[in-house]
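Enquirer: Provided below are the primary sequence and the corresponding predicted coordinates.
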Amino acid sequence: MNQTANLNRTIVDMLYEEAMLLADEARDTFRDAAQERRRTGTPLHEDEDLERIALSCEALRTTTRMMHALSWLLNQRAHFCGELTEFQLRRHGRLPRHQPDSDPAQLALLPAHLRDVVERTRRFHARIARLDQAWRDHFAMHPAAIQRLRERVGLAMAG
């Protein structure tokens, strides 16, 4: 039962495809929202300046988040193609850790479909961050943590 998982080329390629589609969708969605706002001149909120700032900030955060994920995936792909050694990948292929959270007040100024894109890119980046951490830990299983979780579940079910 002491098996370990690992990344493989198929997983990375599938994630890369998903990332490209999501990045394209995010770019198009933010671009279309900005163009629509300019075309109609109709603000979504009473304070047009706050709306414009929110749109710009969230577009930048979303783009940055996806570019970091894509960069990590491209480094993994380069490793699988033999262009990077594992040492190089571990040293230089790190996913940047801190991603600033969106300001809830700014998010509230955006339409629901934009907030949805922001949330999906945030979740995708979190998946990549978990994979990066697991890869750096050599996909080591932590039986003690799993056992503690089982014990908590058992106590909750018994009570």
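Expert: Received, thanks. Numbers count the residues shown, from 1 in each chain.
Enquirer: From now on I want contacts and neighbour counts done on CA atoms only, so please keep to that.
Expert: OK.
Enquirer: can you pull the buried residues of stretch 71-78?
Expert: W72, L73, L74, N75, Q76, R77 (16 or more other CA atoms under 10 Å).
Enquirer: again with stretch 124-133
Expert: F124, H125, I128, A129, L131, D132.
Enquirer: What lies in contact with that stretch?
Expert: A19, R65, M66, A69, R94, L95, R97 (CA atoms under 8 Å, 6 or more residues apart in numbering).
Enquirer: 10 Å instead, please
Expert: 6-7, 15, 18-19, 22, 62, 65-70, 72-73, 76, 90, 93-97, 99, 118-121, 123, 134-139 (CA atoms under 10 Å, 6 or more residues apart in numbering).
Enquirer: take the one below as the second:
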Amino acid sequence: MLRFTFDSHFQRRLIDSLYAEAMILAEASRGYFDGIGREERDALGPVQRVSFSCESVKVTTRLMHVLTWLLTQRAVDAGELHWTEARLPARRLARSPESDMRQVGQLPSRALRLTQASIDLHGRVERLDVMADSALRTMSPVRLLQARLSRAF
């Protein structure tokens, strides 16, 4: 999908690197929110406990959106999915759930760091998704037609 912007070797390395980062962040988040984070949450006031729980869901949601997008890119790279199919709305990167940074700032430091890391990762992947659109717009009409025809047959 990004093949019009990057050479395929660079694209593969970039996607693999982001995938590894997302998996590490997902594991760290799971470990925290299911482990010591529960103890830290229980020590918070009622409003902060709700905020903590909401942020844990938002972090997980962001990471699942990122991982889904990256797996789609891997499928394109492996030839399992045509790049034009990867641009369909259902396969695009889903929006990141919004976080109120004032509330997030009142959470334990590790919850804050995980939330910020998930927002940052989603933002970087979102920029790649937008870049792919830019590459698609710069394609000639003939290439777009060829892509549609190759997908049809």
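Expert: Thanks, I have it. All values reported here derive from a predicted model rather than from experimental measurement.
Enquirer: on that earlier part again, need the buried residues of stretch 71-78 of structure 1 in TSV with distance to L84 of structure 1 and secondary structure, can you?
Expert: Listed next are the buried residues of stretch 71-78 of structure 1 as TSV, based on distance: CA to CA, whole Å; DSSP: H, G, I helix; E, B strand; the rest coil:
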residue	distance to L84 of structure 1	secondary structure
W72	12	helix
L73	13	helix
L74	11	helix
N75	8	helix
Q76	8	helix
R77	9	helix
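Enquirer: Let me know the closest of those residues to A105 of structure 1.
Expert: Nearest to A105 of structure 1 among those: W72, at 30.3 Å, using CA to CA.
Enquirer: The closest one maps to what in structure 2?
Expert: Using TM-score structural alignment, the partner of W72 of structure 1 in structure 2 is W69.
Enquirer: spatially speaking, which residue is in the middle of structure 1?
Expert: H125 (1.3 Å; CA atoms, centre = their mean).
Enquirer: tell me the helices in structure 2, going along the chain?
Expert: For structure 2, the helices defined by DSSP state H occupy 8-34, 36-42, 46-77, 83-86, 101-104, 109-137, 141-152.
Enquirer: How many residues are close by L25 of structure 2?
Expert: Neighbours of L25 of structure 2 under the rule other CA atoms under 10 Å: 19.
Enquirer: ok, it touching A111?
Expert: No. Contact between L25 of structure 2 and A111 fails when scored by CA atoms under 10 Å: they sit 11.9 Å apart.
Enquirer: Please enumerate the shared neighbours of the two.
Expert: V59, A117.
Enquirer: Quick check: closest non-adjacent residue to E98 of structure 2.
Expert: Nearest non-adjacent residue to E98 of structure 2, counting by CA to CA, 6 or more residues apart in numbering: K58, 7.9 Å away.
Enquirer: ugh, wrong one, N75 of structure 1
Expert: G93 (6.0 Å).
Enquirer: so what's that neighbour up against?
Expert: G93 of structure 1 neighbours (CA under 10 Å, 6+ apart): S71, W72, L73, L74, N75, Q76, H79, L84, E86, F87, D132.
Enquirer: Among the residues you listed, which pair sits farthest apart?
Expert: So, those by CA to CA: farthest apart are S71 and F87, at 17.0 Å.
Enquirer: hmm, back to that, show me what the residue nearest to N75 of structure 1 aligns to in structure 2.
Expert: Using TM-score structural alignment, the equivalent of G93 of structure 1 in structure 2 is R91.
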